[in-house]
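# Quick one, what's the 3D model for this:
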Amino acid sequence: MSVFVNQIALGEPGGLRVAIKDSIDIAGQPTCAGSRALANAAPATRNAAVVDALLDAGWHIVGKTNMHELAFGVTGINDWTGTPVNPQAPERVPGGSSSGSAVAVAAGLADVALGTDTGGSVRVPAACCGVFGLKPSFARVSRAGVHPAFTTLDCVGPFAASMAHLSAAMQAICPGFQPFTLQPGAPRVALLEVACDPLIQACLERVIDFVGWQRRDHALEGFTDAFEAGLTVINHETWAAFGHLTGQGLIGADVEQRLLAASRTDAVALAHAELVRARFSQAVDAALATHDVLLLPTLPELPPLLSEARQGRAVGGMTPLARPFNLSGHPALSVPVPLGDGGLKIGLQIVGRKGEDERVCAYGAQLEHALAAVRPTNKNYA
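Model prediction:
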């Protein structure tokens, strides 16, 4: 099965079922990060901190999940371990890099799954597969035992089919996480002005208005620059972590090419990226000083067809709305929203102040509750 690279049974059989991305250590299991280049990795000698936290909470680990090789891709296509099938749209990519984790939840094989998000790698597959996916505030959830060890972007985050399960996962892996309910009244939200498919934009505007959130359009300064800077940083850090694996014929052609391109990231470009990081983080903070959360699509368009992605269609357009918040470090949640009556779900991204992951989740829960009240047709807003 391409969802799991290794099915296991660990923890309390009666606990919530959780799947773990193959870049997160489980004692006694090799951590291969979806790559043949790491196929002979020695088994991990201890659990990652988040794995221990879930076991301590009484959860039941069902397996390690497949992923885009070395977490360096957004489609989820992996010709070595197999490509997980997107349950809501089998003809479309499952998203990456945490493809197997998103698919495991969407297919009902796990109640919750953990992924990692360096440039959208939780939120993008969540949107592709129609589930909830959270990138917590940077460094709020421990990355001890997560690969690569050094990063200034990556966060461990949960997938779930409900906000109740997602919040339960955060309570287990995030010390001090305490869910709360939003106060009555019309919250102040900013709908960011971004380039996206008009159908997606119109759908999300109707959903926001239906829920009763008081929205204002907002142009976030430096958004495009933040995407480019985030790409520069991830290239630099991924080359540092995995560049030594190139040139051996063991890495898929797509990832090998991106790694070699990443090797050309120079100190000048990296220094500029850090200046952009500081400016953009301040711009996000300023927007959140007058709004409770920022809203925008998770993906600017529908996920590409597998056939198109395999034929070389550019897929960099999957991450321009997600990657900037890895650079800034703010928490960001992708909430599944039905696109009309067709059954396909898209992602609405909710971004909050650093450290206020609970508030972001509260907005996600309120949206989930409002949408549940009009199922199954959702004609009230479609």
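
# going forward, measure contacts and count neighbours with C-alpha atoms only.
Will do.

# Can you say which helix or strand has residue 349 in it?
strand 345-351 (DSSP states H and E).

# what does that strand rub up against?
88, 126-130, 200, 204, 293-299, 302, 330-339, 360, 363-364 (Cα atoms under 8 Å, 6 or more residues apart in numbering).

# In the chain, where's the longest helix?
helix 267-290 (DSSP state H).

# helices or strands next to that one in the packing?
Using 3 or more Cα pairs under 8 Å, 6 or more residues apart in numbering; DSSP states H and E, the elements in contact with helix 267-290 are helix 223-242, helix 324-328.

# before we go on, could you also do this sequence so I can check it against the first one:
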Amino acid sequence: MSIIVETLDLGGDGPRVMVKDTIDVAGSATRASSPALQDAPLADQHAEVVRLLLKAGARLTGKVGLHELAFGTTGINHHTGTAANPRFPGRIPGGSSSGSAAAVAMGLADFSLGTDTGGSVRVPAACCGVFGFKPTFGRVSRVGVMPTHTSLDCVGPFAASLPMLVRAMSMIDPTFVPAQVPGSVRIGVLRVTAEAAIQKVLHATLAASGLALGNVELQHFGAAYDAGMAVINRETFAACGHLLETGKVGADIAGRLAAAGQTSDAALAEAELVRERFTAEVDQALASFDVLALPTLPDFPLRLEDAADTRAVLGMTSLVRPFNLSGHPALSIPLGSEAGLPVGLQLVAAKGADEKLLAIAERLLLNVQRGEV
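Next up, the predicted model:
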């Protein structure tokens, strides 16, 4: 059960940090946990986020594994091994940033970095019971991060606490200035399809927060999921399709990657129209509410033995993928449940309002904690 794929010791005496093996570290090969990249050359310079971490005094202690080529949601990897879910044994760690979430859940890192193209930070954060944040698209540098070209992917941090997540953002984004906890907050509760037990936890938490609540329905939410799939398929095939020629891509990923190559120009054009409509719809909702709230996952994390077919479990991303398409910042907050399984509360804010989103999350959690005392 592999979490760390390469041990490192770089930087100062600040927080211990591990990074997903799609992020370049000078002197190390970026292999994306794929046998097709086993002979990848050593990176000649750090990714910009790594440079910023080291400049801020972080201690980089390792690179961690992932769902092969960052093209899957479960975290299962038959090449490097699947990272164990430390807090919920026998359950999937989530993907694709499985090692990044598991490292924090196990206490191997104070925070870690993953990437989120279709939920790949928020899904494993929810599965492993930690915080995971997808910043506004384009806000955190992706220079030196695989893939080079994307309209969806964001580098984002995992942490076991919200203050550490805020510290991580301060280190990887020079423009990030932590915000004051706002005095009044209005939350739009998004109507979505999810397991009743998860909805129960979510609504109880929001009610206990004492914050003003209202209902929101996004007409293009389902279409945005489908459009996000079309875009990720086209962009991932453009970045990794050539690796199929090696014959070394894992069978589950090879099949999905080959299918991704069939994404038509017409499907991509339609996806871009949906992106425009859905983004405008979310922006409009956020003109009335400070944040939108919904579950991170529609169901509890699967057992490992029930998650073998990558394509069959893509529905795990039904509630996260739309916000990759629109580019809005989104946070997954870990909650518990009567079943003893993890639930993620997802909060979404206006583009560029990353600081405000994290401050609202702090206010919400403080209110809930006070109510429990």
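
# returning to what we had before: comparing the helices and strands packed on helix 267-290 of the first structure, which comes out most buried?
helix 324-328 (a mean of 27; mean count of other Cα atoms under 10 Å).

# ok, for the equivalent of residue 267 of the second structure over in the first structure, nearest residue in space, not its chain neighbours?
By TM-score structural alignment, residue 267 of the second structure lines up with residue 269 in the first structure. With Cα to Cα, 6 or more residues apart in numbering as the criterion, residue 269 of the first structure has its nearest non-adjacent residue at 7.0 Å, and that residue is residue 232.

# just the helices in the first structure please.
49-56, 99-106, 123-129, 163-173, 198-211, 223-242, 253-262, 267-290, 306-310, 324-328, 357-372.

# Residue 325 of the second structure maps to what in the first structure?
Using TM-score structural alignment as the criterion, the counterpart of residue 325 of the second structure in the first structure is residue 327.

# How about the contacts made by that match?
With Cα under 8 Å, 6+ apart, residue 327 of the first structure has these contacts: 152-153, 226-227, 229-230, 277, 281.

# Neighbours of residue 180 of the first structure, how many?
11 (other Cα atoms under 10 Å).

# do the same with residue 373 of the first structure
If you count neighbours by other Cα under 10 Å, residue 373 of the first structure ends up with 9.

# how much space is there between the alignment partner in the second structure of the residue nearest to residue 269 of the first structure and residue 308 of the second structure?
In the second structure, the residue paired with residue 232 of the first structure according to TM-score structural alignment is residue 230. For residue 230 of the second structure, the distance to residue 308 of the second structure (Cα to Cα, to the nearest Å) stands at 22 Å.

# what residue of the first structure matches up with residue 341 of the second structure?
With TM-score structural alignment as the criterion, the equivalent of residue 341 of the second structure in the first structure is residue 344.

# Please state the offset of stretch 82-102 of the first structure from the chain centre?
13 Å (Cα atoms, centre = their mean, to the nearest Å).

# circling back: could you double-check that the match of residue 232 of the first structure sits in contact with residue 265?
No - judged on Cα atoms under 8 Å, residue 230 of the second structure makes no contact with residue 265 at a distance of 9.9 Å.

# Which residues does stretch 20-27 of the first structure contact?
5, 31-34, 43-48, 51, 61, 63-67, 70-71, 98, 100-101, 113-116, 145-148.

# 7 Å - rerun?
Contacts to stretch 20-27 of the first structure, defined as Cα atoms under 7 Å, 6 or more residues apart in numbering, come from residues 31-34, 43-48, 51, 63-67, 98, 101, 113-115, 145-147.
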